[in-house]
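Peer 1: just coords:
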């Protein structure tokens, strides 16, 4: 009996030192040299372990790490997928052995973790993820009775073929339960034929789910603020946990020992977590101008305000009132048309600021490509960046990108039409706020126009608007001389952008001349320079009693 117990003890000890045991998985013990068989493998403590055991200090978090382990979700943020009946059924089938391969498709990268954790919870199994060695990952998952999670977004395309082949080959030889996730499906035919497979298209969390997630993450927020955050932001559980942590830290820091209410720190925390993801063809703009800077006729002014209101209201009417079932697309799409300088881009910035969001402006020079298929890829990247940043997407001067589809007369015409068709679909699929500006409304394909909820035409400003624009063009701190005749300036046919440029030129002229104030002669010089830039003729009669200043401006 003693021998048996000794053998059992030795076997248990041997198992505790095996490749799937915690000491090896977390890297606390590492292989030293090579052995012919596993039983003969020599093991040594990892760097820092012996020092820690001897009480010489060390960072516990750095001593050991299991790269394949996926920690259970923090209960602070409710997963929106826990209440999904189809996902629960899929998880139970995976746990019972009725299935051994599941696919969860359509979920963006930030949301895939939430979905697969909910699946593993329904399966009643721990969750592990793919590392550099698929076969070792499968062996470890088999020993631990775990579900192996394989994100597939990086397995598409010819450059990834070696990795794809290695993963597929390992899965074909194994029956370990596996969950595949991706924005678009990855379905090798041989793999589906060899395993018991089922899949699910994962829906985007609705307004009710998002509100519950925000409430769980930040329970001190009031109902009105919770609803507003749920409307504006479609965050994953990981992002919400980050926002809550940053907001809590900000409240503690600002309170100087006594934490402030966390509500005041939520918006800065959101900006920290979500913003600054621009790059490539997309440039991030932080809105600085407000409604007070917007000078438009009453009709257009009200339309701009309605866009912000519509974006806030859409999630509620889509889900609570059932309009999502009747509408083929979500989000809010707006088209701004008008001559350059009439306020289209500034209005997009102001709407974004009203919503408290970030504005991502697309650089069309980097999006439109002569190579077949590249424009679509660049467009997808722009839309994806906006969705991941929870930002407003702006296509400025989009005539070239969203032009009319034409008759196929050349080979390239067919590809151009395919690009437009793709853009139509992607615009329709977006759940965010997308704004396009165009200098010429007639240049926009009618198929695009039908998909806009708002079409706002920006006219050239009339005298009343120009008068206000001139007053706004000079900051309160600017030393404006008494002889500056705003009424005379307002009679000049100029756009808002032209007025702002002329005012800036006038200020530079005043500073360059060593004067203490910006006088009318400086403003006339700025106006004259602006007319020259626009290749327009400024007649002395248009300046009325200040016509004589035009000669001086020309000489200057």
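Peer 2: In hand now; what should we look at? Being a predicted model, the structure only gives us computed values, none of them experimental.
Peer 1: every contact and neighbour count from this point should use C-alpha atoms.
Peer 2: Will do.
Peer 1: confirm residue 337 sits in a strand?
Peer 2: Yes. Secondary structure assignment places residue 337 in a strand (DSSP: H, G, I helix; E, B strand; the rest coil).
Peer 1: the nearest residue to residue 339 once chain neighbours are set aside: neighbour count?
Peer 2: Counting by Cα to Cα, 6 or more residues apart in numbering, residue 339 lies nearest to residue 439, which is 5.0 Å off, once chain neighbours are set aside. Residue 439: 21 surrounding residues under other Cα atoms under 10 Å.
Peer 1: residue 439 against residue 342, yeah?
Peer 2: No. Counting by Cα atoms under 8 Å, residue 439 stays clear of residue 342, with 9.6 Å between them.
Peer 1: would you map the strands across the stretch 151-300 of the chain?
Peer 2: 178-182, 197-201, 282-285 (DSSP state E, counting those that start in this stretch).
Peer 1: out of those, which is the most enclosed?
Peer 2: Burial of the strands of the stretch 151-300 of the chain is given as mean neighbour count (mean count of other Cα atoms under 10 Å); strand 178-182 ranks first at a mean of 25.
Peer 1: which residues does residue 156 contact?
Peer 2: 164, 186 (Cα atoms under 8 Å, 6 or more residues apart in numbering).
Peer 1: from residue 214, how far out is it?
Peer 2: 34 Å (Cα to Cα, to the nearest Å).
Peer 1: and what of residue 186?
Peer 2: In terms of Cα to Cα, residue 186 sits 32 Å off from residue 214.
Peer 1: dropping in the other structure now:
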């Protein structure tokens, strides 16, 4: 970030500028600025008339001189002159050029003594003390910062000078942000306190500003990033304006002018800039950041960017600890008046599962104050748009729908316990203090197709009251180098924040064994697997991966799995249980014998499909579902794998 002009004057930050009601009502800063400006203008008018020494002559100001006004608290004009590095001559040009707008008689005096009703550079060189030709140049402060403009650019010395409206309002004490900038920007609310983890990140941003570099604030939670930016601005005593990188890039040929106006706002009112670069490509982000790095004011870039490709100071936002999340959620509930209704143990349990954006906490608290259960409010707030990468499935299946031997059922129950008790084991019992790797819960469900692996994931999500996010591997895996990793990172980050159960069906497509490196494709494929293994180990949520071919999985992946649940091919006893659950209570059946149907060699998925097909056949005939319908449907199901249906055993005596 560059200075206005080396050696031309002070360039220290302006700090916060008061915009409150006290600046606009009655005697105070507004009238003080006007009086002092009028006194200074009176002295310059005396020079134009040739009847004074520039100190105000016989003006109405009590002090009699403009200099004595400057000896008090700095006015807006004083701050502007210091920030822009104006010489005394340049300051006088600015004030006298504004004269016709401030005091009507100024135009008459200029016309009478210089031949034009507005000041020109030529007249200023002849009339004002300390004149220097360099003030006319485009890179000198008056023109560089757009304080004045030439009405006739073809004649720099003879052209009338017009003070920009934004500058005119500023020096009389009624300044508002530049209309062009204000149309694209909005204030970042000041933040005065954050948890220690985020406070440390905000101080890193301030440190980057003090070093004169752009802060690259990255992390999976945009709302939290903006809160950190707000705290950094508060710590640096800066008002912060937020702009979209897409808007800046869309400005095209006008971008240079827009950036110049942003610079002027920093000089006039001390603004810093927060730019959202989400949605920009890497090349666009690099171009924009190069231009932002030349701004006078502090800049923080927020968004998912590859910091290694950009020039600046990377600041990676860490996730809050479980204790910090609990305290933050409890604080938000107290502020919303819902603290007394929230059980502390429930708050800790919820905070152990959901890692919400900072700006989502007030919304959650307001919903709880309105009667919404805390868990459901956090679940809704944590939902995110996965786009084409995954789908959120409704988890309606229950434990009664799951037919498994005792051991895998016990393992599935332990997975639910790992999520429910995460806050106690990791936080209260101190396991998280040993490091942040391997703290998540990753389960591998292995077994033949149709044995209930996906159904089990749905049961777990439903039991926990969490969303089931079914990953679409066809959209995740990309032929372009690095894209698969980006997609997986986005999925893991979103699921971790919202507490969702992440389901990868056919995981061997992602976590297959790393191969011998024969060419660059093998090398990048191995790097991809390596990245996924590391990201999975750092994942703090619940990830479920299913496979029909456990033997092809990378051994390093298996070492990082928290639980491996084997789903066996159902024997006759389990098949009978599956047939008993295959037809809902509302479905009309006649003579269905689960023990006889158990002889059909189908897994759970095949049995469910056959039951549904049999129901359609019966409905078409307007009859109950019978064994005939079921066997016909089962025959078709077996044919999918090239098998035929043997004769069913005879009905047992006495079976209805």
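Peer 2: That came through, no problem. Everything numeric in this text was worked out from a predicted model, so none of it was measured.
Peer 1: can you pull the TM-score for these?
Peer 2: Overlay of the two chains. TM-score (TM-score structural alignment, normalised by the length of structure 1): 0.76; 483 aligned residues with a Cα RMSD of 3.8 Å.
Peer 1: one step back: for the residue nearest to residue 339 of structure 1, what is the corresponding residue in structure 2?
Peer 2: Using TM-score structural alignment, the partner of residue 439 of structure 1 in structure 2 is residue 548.
Peer 1: verify the contact between its match and residue 506 for me.
Peer 2: Yes. Using Cα under 8 Å, residue 548 of structure 2 is in contact with residue 506, at 7.0 Å.
Peer 1: in structure 2, which residue is most central in space?
Peer 2: residue 222 (1.7 Å; Cα atoms, centre = their mean).
Peer 1: and it, what's its match in structure 1?
Peer 2: So residue 222 of structure 2 corresponds to residue 109, using TM-score structural alignment.
Peer 1: output the longest helix belonging to structure 1.
Peer 2: helix 298-319 (DSSP state H).
Peer 1: quick one: the helix or strand that that one is followed by to chain centroid distance?
Peer 2: Following helix 298-319 of structure 1 in sequence order, the next helix or strand is helix 323-326 (DSSP states H and E). Centroid separation for helix 323-326 of structure 1 versus its chain: 25 Å, with Cα atoms, centre = their mean, to the nearest Å.
Peer 1: okay, now residue 250 of structure 2: neighbour count?
Peer 2: 11.
Peer 1: on that earlier part again, ok now do the residue nearest to residue 339 of structure 1, which residues does it touch?
Peer 2: Residue 439 of structure 1 sits in contact with 337, 338, 339, 340, 397, 399, where contact means Cα under 8 Å, 6+ apart.
Peer 1: got the residues you listed as CSV, with distance to residue 498 of structure 1 columns?
Peer 2: Listed next are the contacts of residue 439 of structure 1 as CSV, based on distance: Cα to Cα, whole Å:
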residue, distance to residue 498 of structure 1
337, 17
338, 14
339, 12
340, 9
397, 17
399, 22
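Peer 1: quick one: which of these has the most company?
Peer 2: That'd be residue 337 among the contacts of residue 439 of structure 1, by other Cα under 10 Å, with 23 neighbours.
Peer 1: can you tell me what that residue aligns to in structure 2?
Peer 2: Under TM-score structural alignment, residue 337 of structure 1 pairs with residue 446 in structure 2.
Peer 1: next: residue 537 of structure 1.
Peer 2: Checking TM-score structural alignment: residue 537 of structure 1 goes with residue 644.
Peer 1: in three-state terms, label that match for me.
Peer 2: Residue 644 of structure 2 ends up coil, using three-state DSSP.
Peer 1: please report how far it lies from residue 603 of structure 2.
Peer 2: 15 Å.
Peer 1: so between those two, which is more surrounded?
Peer 2: The neighbour comparison of residue 644 of structure 2 against residue 603 (other Cα under 10 Å) goes to residue 603, with 20 against 15.
Peer 1: quick check, that one in contact with residue 404.
Peer 2: No. Judged on Cα under 8 Å, residue 603 of structure 2 makes no contact with residue 404 at a distance of 11.4 Å.
Peer 1: so what's in contact with those two at the same time?
Peer 2: Looking at what touches both residue 603 of structure 2 and residue 404 (by Cα under 8 Å, 6+ apart), the common residues are residue 570.
Peer 1: just put the strands of the stretch 151-300 of structure 1 in JSON lines and tack on distance to residue 531 of structure 1.
Peer 2: Formatted as JSON lines, these follow (distance: least, Cα to Cα, whole Å):
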{"stretch": "strand 178-182", "distance to residue 531 of structure 1": "54"}
{"stretch": "strand 197-201", "distance to residue 531 of structure 1": "57"}
{"stretch": "strand 282-285", "distance to residue 531 of structure 1": "29"}
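Peer 1: out of those, which comes closest to residue 554 of structure 1?
Peer 2: Residue 554 of structure 1 lies closest to strand 282-285 among those, at 37.1 Å (Cα to Cα).
Peer 1: what range in structure 2 does that closest one sit on?
Peer 2: Per TM-score structural alignment, the counterpart of strand 282-285 of structure 1 in structure 2 is residues 390-393.
Peer 1: comparing that stretch with structure 1, how large is the average distance?
Peer 2: Following the fit onto structure 1, the mean deviation recorded for stretch 390-393 of structure 2 is 1.2 Å by mean Cα distance after the TM-score superposition for structure 1.
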